[in-house]
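Colleague: Here is my input, please return the structure:
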Amino acid sequence: MDCIELTGIRCYGYTGYLDEERVLGQWFEVDATLWVDLAAAGNSDRIEETLDYRQTIAAIQKLVETSKFALIERLAEAIAQSILESERVTRVKVRLSKPNAPIPNFNGKISVTIDREKAIEG
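Modeller: Okay, the predicted model is just below:
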């Protein structure tokens, strides 16, 4: 299956375990891989035959900016489920990172990666 990869989506949001994270906010980074059949678009050169990733990026940004979850795992799940609502996407992998986690003496990045598939009906 073909993929569209969206990387380096940087947004300011209010998800976090600590109260101040949900009040003051922090930066998040999102990478997403979307499994989509690109054959028709590859042959036709028409955006109607593919996933308009501008809309997907906007949806991710809105979720990060408006959600106030305690856990980044929950935010990553919300992003994945939102992307799977597109009829063209059959599977999605979301990597959500907090580049500046409020942990004393820690200068690294915290990330979660989840991989979800659309439920098979029938």
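
Colleague: going forward, measure contacts and count neighbours with C-alpha atoms only.
Modeller: OK.

Colleague: Might you report the residue contacts of E5?
Modeller: D31, A32, T33, L34 (C-alpha atoms under 8 Å, 6 or more residues apart in numbering).

Colleague: For the chain, just list every one of the strands.
Modeller: Ranges of strands within the chain are 3-13, 26-36, 89-98, 110-117, based on DSSP state E.

Colleague: re earlier: neighbour count added to the contacts of E5, as CSV?
Modeller: Compiled in CSV, these are given as follows (neighbours: other C-alpha atoms under 10 Å):
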residue, neighbour count
D31, 18
A32, 26
T33, 19
L34, 27
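
Colleague: Of these, just say which sits nearest to L84.
Modeller: The nearest member of those to L84, counting by C-alpha to C-alpha, is L34 at 8.8 Å.

Colleague: one more to line up against the first:
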Amino acid sequence: MTTQLDRIQVTGIRAFGYHGVFAEERRDGQEFRADVTLWLDTRPAAASDDVADTVHYGEVSEAVAAVLGGEPVDLVETLSQRVADAVLAFDGVQRVTVTVHKPDAPITVPFDDVTITITRDRA
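Modeller: Purely as a prediction, here's the structure:
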């Protein structure tokens, strides 16, 4: 029998980072945002009403922000993977969906946002 997984979502986590291919992105930096959906079984926490029996979304948010503002990478694909790895390091998280937003990407035409969304499973 397969356990049904529940979802915890945190949207709009923000941090200033120096990611990008271009020298000015690495020099000047920009704000990055992330939305994360954690897939886990919340029944133990619901039964105990104890945060120790779930994933603390505040701690997850801090870990995501640390990646967004951390070691620079060229690609948002790499940044997204690093966010996913950080979230999957939390006990209980079985799957994560990560959307990284780069709203100030160096694009020469009007646009609202650049995003990449990935889903990774604990393996």
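
Colleague: Quick check: TM-score for this pair?
Modeller: In this superposition the chains share a TM-score of 0.93, using TM-score structural alignment, normalised by the length of structure 1; 119 aligned residues with a C-alpha RMSD of 0.9 Å.

Colleague: before we move on, back to that, so which of the strands of structure 1 gets nearest I83 of structure 1?
Modeller: Closest approach to I83 of structure 1 among the strands of structure 1 is made by strand 89-98 (7.2 Å; C-alpha to C-alpha).

Colleague: buried sites along stretch 48-68 of structure 2?
Modeller: Neighbour counts over stretch 48-68 of structure 2 (16 or more other C-alpha atoms under 10 Å) mark D53, T54, V55, Y57, V60, S61, A63, V64, A65, A66, V67, L68 as buried.

Colleague: export these to TSV and tack on distance to A15 of structure 2?
Modeller: Below are the buried residues of stretch 48-68 of structure 2 laid out as TSV (distance: C-alpha to C-alpha, whole Å):
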residue	distance to A15 of structure 2
D53	28
T54	25
V55	21
Y57	16
V60	14
S61	11
A63	11
V64	9
A65	6
A66	8
V67	9
L68	6
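
Colleague: before we move on, back to that, can I get the strands of structure 1 in TSV with distance to R74 of structure 1?
Modeller: Formatted as TSV, those follow (distance: least, C-alpha to C-alpha, whole Å):
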stretch	distance to R74 of structure 1
strand 3-13	13
strand 26-36	14
strand 89-98	10
strand 110-117	10
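
Colleague: Can you check which of those strands gets nearest to K68 of structure 1?
Modeller: Taking the strands of structure 1 one by one with C-alpha to C-alpha, strand 3-13 is closest: 7.8 Å.

Colleague: tell me, that closest one lands on which residues of structure 2?
Modeller: Under TM-score structural alignment, the match for strand 3-13 of structure 1 in structure 2 covers residues 7-17.

Colleague: For I13 of structure 2, list the residues it contacts.
Modeller: Counted by C-alpha under 8 Å, 6+ apart, I13 of structure 2 has contacts R33, A34, D35, S61, V64, A65.

Colleague: Closest one of those to R82 of structure 2?
Modeller: The nearest member of the contacts of I13 of structure 2 to R82 of structure 2, counting by C-alpha to C-alpha, is V64 at 8.8 Å.

Colleague: one step back: mean shift of the match of strand 3-13 of structure 1 relative to structure 1?
Modeller: Mean deviation of stretch 7-17 of structure 2 relative to structure 1 after superposition (mean C-alpha distance after the TM-score superposition for structure 1): 0.8 Å.
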